[in-house]
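*Asks:* My questions are about this predicted structure, shown below with the sequence.
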Amino acid sequence: MNKKLLELLNQINAQKQVVIDLANAGKLAEAKAEKEKLQQMQDKFDLLKDVEDPDPEGGEGEGSGAGDPVNSGALKNVNVNYNRVVHEFADAARHYFKDAAKANTEGTKADGGYTVPDDIRTEINRYREEKFSLQSLVDTETVTTESGRRTYQSRADYEGFAEVSEGGKISGIAGPSFEVIEYTIKKYAGWLPVTNELLADSDANIANTLIRWLGEQDIATRNRLILNIMKSKSATELANLDGIKKLINVTLGSAFKDTSKIVTNDDGLNWMDTLKDTNGRYLLKPNADPTSPIKQMLAVGTRNIPLIIVPNSILKSDETTAKKRGIPMICGDLKEGVKLFDRQKLSILASNTASVTGFNAYEQDMTLFRGILRMDVRTKDAKAFVNGVVTIDDATVAGA
């Protein structure tokens, strides 16, 4: 990287500090104005780097912060290596990911495409973590093969040894049994049209657009597959709080007493927020542990059960019955109940001449990007969770 670009990076860092100082001082209008200057400086850097330092291996220099200092949350130096990756990624997009040196064949040879570099994939993962992802609730294993199997010892009731008289014959006892979970990595894909004007834009804009798209699709795909496993069990009507207590204390029992959670949606939170004990005290309470991401606990008898609130848009209530609403209450230990096998392979193909379901990229002067994910989700222990539902009158749900 040449001296001019390095000086510009230093100016970007200094300008970012100005924005931070103004924001911390409560001078928001001034901070916004300075942020616009910062964005212009970043755009200038992206443009000059494309022209003056196009070689991703060229240039030297350590140091220096995130590729997008405007939007990063904390002050840090511009990361020259990350900028190289962003430039390489954006340059590949401009050439429709047709660089044979970067092509990869995953799964079958027909699935070849540009493999997303680690730094970009890390950004996608970070974006996914900032949104609501059900993957945080289940057991995830990274795998490197297209299929495989895992063996687990089955849960069983042990009767213990039988009494034996002196000189008597010792009887046999049942040995352990095992269950096998087999996985087969499946391919999930979708396409996105973008304007060719975008491809002529700065590296950061191209990368951010594709990162956001891939991240959103990644989240939605994983959420759908995990929900399919949760909902694969027949729904158990819980009726009321007593039904939830029995499910936690008896159905799930002591095997999962320390790890059980209640997963519900916004409707469920609203319903639980009305529950009171015999003394008129609300049963929903804030989590006393400030270091935990779990914000609410539900008092179930003598125990406080962590509550996971999933947006209604992801975990939907059942509204098929007139004037009734079936609120999902998935209870148990989902780390033991559901397993996601993550191939961690993400690839992209692009075309400016393709036609998809009536959309003609060539006619509309656009480029179609196709993203491909690979994973599998399986039931790990069906006894570890229950697909519960509480059916209520719609009038009891605010806004109904």
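*Replies:* Here it is on my side, so go on.
*Asks:* C-alpha only now, for contacts and for neighbours.
*Replies:* OK.
*Asks:* Can you list the residue ranges for helices in the stretch 101-250 of the chain?
*Replies:* 118-130, 196-199, 203-231, 241-246 (DSSP state H, counting those that start in this stretch).
*Asks:* starting at the chain centroid, how far to the longest one?
*Replies:* Averaged C-alpha coordinates place helix 203-231 at 7 Å from its chain's average position (C-alpha atoms, centre = their mean, to the nearest Å).
*Asks:* Put this next to the first one:
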Amino acid sequence: MSKELRALLQKLEQRKTEVRSFMAGDKLKEAEDMMAEVRSLQTQVKMLQELENEERDFVGGGGGAPLIGGSNGLETREDGELEREYTGIFLRGLRRQGVTADMRSIITEYERRAVMNEGGTNPAIPAGDSSILVPKDIQTQIHAVIRSLDDLTQYVNVVPVTALSGTRVMEKDQAMVPFGLIDEYSPIPEMDNPQFIPVEYKVKKRGGILPLTNELLADSDQNVLAYITDWIGRKSVVTRNSLVVNLLNGMTKVDLANFGAVKKVLNVSLDPAISLNASILTNQDGYDWMDQLVDTQGRPLLTDDITQPGRKLFKGRPIVVVANRYLPTNTGAGKAPMVIGNLKQLITLFSRKFYEIASTKEGGDAFRRDTTDLRTIIRDDIKTWDSGAAVYGMVDISDVV
């Protein structure tokens, strides 16, 4: 963002503040007069932003200024500077140190680039408020924490979305119709395929509060960010794991008498294309039962996954283990849950990729306990895509429970 654009954005924010002040004082004539200048400034900002975008695209395409990755796969050094400035403002807001008009203009520009076509968040935030998007580099750290944990969403189809609601049209693998034969210079025929299914989503807001002691906030930026990213990462995994498990628990359950019935699901119940990419998701009891099974030669039926030490395979299909508290065993019947199939084909998680954070020293219990409370919000929705892509079995493991 150029100095000219930054100054223009700062001036725009000042005029907006004056309009609100006039309206609060019931000075509607003055507010209307000032709005004329606001509209003019907004037009100038839009034109200057378009001009700078065109100049940046020209430089990126012409091989001029060095590029280091970012928007549309490219990021100028100017973008890197904006990222650093925004991160510094984010930390100030987190500590409730106040956000100046110039800083608000940086927030406006950063969020405009981040969300681009989804409308963004309200840039006119009060001084000291940090209800803004988490910076990209901090989101990267959060994702690193998530990858280090047992995140079930790695096994399902995750679709990043920017809109709060919408529809995706998907096709079931086992019912796909081949492309038709086209003669030279012949028109492409329409394909009659009723297996296309619209999947509607509407992301829901989920969030939580993390009390931060003022002693922690007085610590270094690195320690503060490490603490926050670890908390957000772990909470995100627990939240989304519960979404996946709750959807699985809504499936029709099938009794499987023994391990032969498990093999029959892979060999017969599932479409071969789905079975080839299937996994077996079970709880700790189910895994313990499978891990003790041997063939007639006394060799374990499960084999080690040489690509991921500690993980087991059955006929090349990975075994995914979930804690008993998420997928409990029916101890009375001696049956453990075992979801067999392609979870990416079964479940789609629509995730709005941005985290939003706000902090307060006065709201909630923060004032009484002398803390700064951090509020984190994520937005997502989860849907069943192809119900025929997996079988939810209850396997008899009474001999080991």
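*Replies:* Everything's here; your move. Treat the numbers as computed from the prediction; the structure is a model and nothing was measured.
*Asks:* Any idea which of the helices of the stretch 101-250 of structure 1 gets closest to Leu373 of structure 1?
*Replies:* Counting by C-alpha to C-alpha, Leu373 of structure 1 lies closest to helix 203-231 out of the helices of the stretch 101-250 of structure 1; the figure is 7.4 Å.
*Asks:* how about the closest one, aligned to which bit of structure 2?
*Replies:* Under TM-score structural alignment, the match for helix 203-231 of structure 1 in structure 2 covers residues 221-249.
*Asks:* Identify each buried residue in the matching stretch, please.
*Replies:* Neighbour-count burial for stretch 221-249 of structure 2, with 16 or more other C-alpha atoms under 10 Å as criterion, is recorded at 224-225, 228-230, 232-238, 240-241, 243-244, 248.
*Asks:* Next, the mean deviation of that stretch compared to structure 1.
*Replies:* Compared with structure 1 after fitting, stretch 221-249 of structure 2 deviates on average by 1.3 Å (mean C-alpha distance after the TM-score superposition for structure 1).
*Asks:* what about the strands in the stretch 51-200 of structure 1?
*Replies:* 103-104, 113-115, 139-142, 147-153, 178-184, 186-195 (DSSP state E, counting those that start in this stretch).
*Asks:* Turn these into a markdown table, including mean neighbour count and distance to Ile124 of structure 1.
*Replies:* What follows is the strands of the stretch 51-200 of structure 1, written out as a markdown table (neighbours: other C-alpha atoms under 10 Å; distance: least, C-alpha to C-alpha, whole Å):
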| stretch | mean neighbour count | distance to Ile124 of structure 1 |
| --- | --- | --- |
| strand 103-104 | 17 | 19 |
| strand 113-115 | 23 | 13 |
| strand 139-142 | 13 | 16 |
| strand 147-153 | 11 | 25 |
| strand 178-184 | 14 | 24 |
| strand 186-195 | 15 | 16 |
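*Asks:* Quick one: closest of the ones you listed to Leu340 of structure 1.
*Replies:* strand 139-142 (4.7 Å).
*Asks:* quick one: the closest one aligns where in structure 2?
*Replies:* So strand 139-142 of structure 1 is aligned with residues 157-160, judged by TM-score structural alignment.
*Asks:* Could you do stretch 181-189 of structure 1 as well?
*Replies:* Going by TM-score structural alignment, stretch 181-189 of structure 1 lines up with residues 199-207 of structure 2.
*Asks:* Other residues contacting the matching stretch?
*Replies:* The contact list for stretch 199-207 of structure 2, computed with C-alpha atoms under 8 Å, 6 or more residues apart in numbering, reads 164-170, 350-352, 375-383, 385.
*Asks:* That's all I had, so thanks and see you.
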